[in-house]
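Q: 3D, please:
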Amino acid sequence: MDFFAFQSGLMLLVFFGLLLVKGFAFVTALMFSAEAYEAAGKLTKVAWCAILGLGFATQLILPGPLGILNLAFTIAAFVYLADVRPALKGLTRR
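A: Next up is the predicted model:
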């Protein structure tokens, strides 16, 4: 097996994995109300949707999942999923 073929396949997997994470974060950010963001003491819904939407678009437009912008938006998506989303879900439980 060629090393470069393996590396290309791995980078393609990383690309689609990060695209999936960013897309999931963006879609879930759209599902919560603006009041929930304020009640949780987080950035506004518009801010999170803009950050996550730009991250998703950047992942599609810029080549390579390991560029500096893609890494910054990936970190933002993971922060949303690890901190903001659980706080929002905690507010909306019945």
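Q: C-alpha from now on. contacts and neighbour counts both.
A: Will do.
Q: which element follows the one helix or strand C49 maps to toward the C-terminus?
A: Element membership for C49 (DSSP states H and E) is helix 45-61. As assigned by DSSP H and E, the chain's next helix or strand after helix 45-61 is helix 68-79.
Q: now that following helix and helix 45-61, what's the angle there?
A: Here the directions of helix 68-79 and helix 45-61 differ by 130 degrees (axes from the mean of the first three to the mean of the last three C-alpha atoms, to 10 degrees).
Q: how long is stretch 72-88 end to end?
A: 22 Å (C-alpha to C-alpha, to the nearest Å).
Q: so for it, what gets flagged as buried?
A: F73, T74, A76, A77, Y80, L81, V84, R85, A87, L88 (16 or more other C-alpha atoms under 10 Å).
Q: how about stretch 36-48?
A: A36, Y37, A40, K42, T44, K45, W48.
Q: let's see this one next to it:
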Amino acid sequence: MEFLILVALGLLALGIQLWALSDCLRTSAADFERTDKRTKTFWTALTAGATFFGFLYLIGPVLTLTVPPLGMGMLLSLGGVTAAGVYLADVRPRLAELRGRGRGQQNRGSSW
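A: From the prediction side, this is the model:
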């Protein structure tokens, strides 16, 4: 049971990391420069590293069907999902505002 819970959490973390990386790769470098939130290269390297550590956390236990280690691998995976979370919670909304998909642009139809 512990194996399934830790692998499920690892998969969730990896999904968040992949989401952040894919969004970062699809965004132009000029948009990053306009946000004053570091460069595209910085965020791409950070989210790619996060995804790499999330993948490493899962690959060993899934191949061997043993409980994931609770040591350095988990710590690196948690750090990676935290970095991806910072990108998704802070940088991505600012980029969306610049592209016109911010909160004020969502429902322009009815006043209901």
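Q: post the TM-score for the overlay when you can.
A: Here the TM-score for the pair of chains, by TM-score structural alignment, normalised by the length of the first structure, is 0.86; 89 aligned residues with a C-alpha RMSD of 1.7 Å.
Q: before we move on, back to that, give the aligned range of the helix holding C49 of the first structure in the second structure.
A: Under TM-score structural alignment, helix 45-61 of the first structure corresponds to residues 40-56 of the second structure.
Q: what lies in contact with the matching stretch?
A: 10, 13-14, 17-18, 20-21, 24-25, 28-29, 32-33, 73, 76-77, 79-81, 83-84, 87 (C-alpha atoms under 8 Å, 6 or more residues apart in numbering).
Q: next, count neighbours for the counterpart of F16 of the first structure in the second structure.
A: F16 of the first structure maps onto L11 of the second structure when the alignment is built from TM-score structural alignment. If you count neighbours by other C-alpha atoms under 10 Å, L11 of the second structure ends up with 16.
Q: check Q59 of the first structure too.
A: Residues within reach of Q59 of the first structure, counting by other C-alpha under 10 Å, total 25.
Q: and it, how far is that from A36 of the first structure?
A: Using C-alpha to C-alpha, we find Q59 of the first structure at a distance of 28 Å from A36 of the first structure.
Q: also T74 of the first structure?
A: To A36 of the first structure, T74 of the first structure is 23 Å away according to C-alpha to C-alpha.
Q: likewise for I61 of the first structure?
A: Applying C-alpha to C-alpha to I61 of the first structure and A36 of the first structure gives a distance of 31 Å.
Q: ditto for C49 of the first structure
A: C49 of the first structure is 14 Å from A36 of the first structure, where distance means C-alpha to C-alpha.
Q: ok, I75 of the first structure next?
A: Separation of I75 of the first structure from A36 of the first structure (C-alpha to C-alpha) stands at 22 Å.
Q: F26 of the first structure now?
A: Note on F26 of the first structure: its distance to A36 of the first structure, by C-alpha to C-alpha, is 16 Å.
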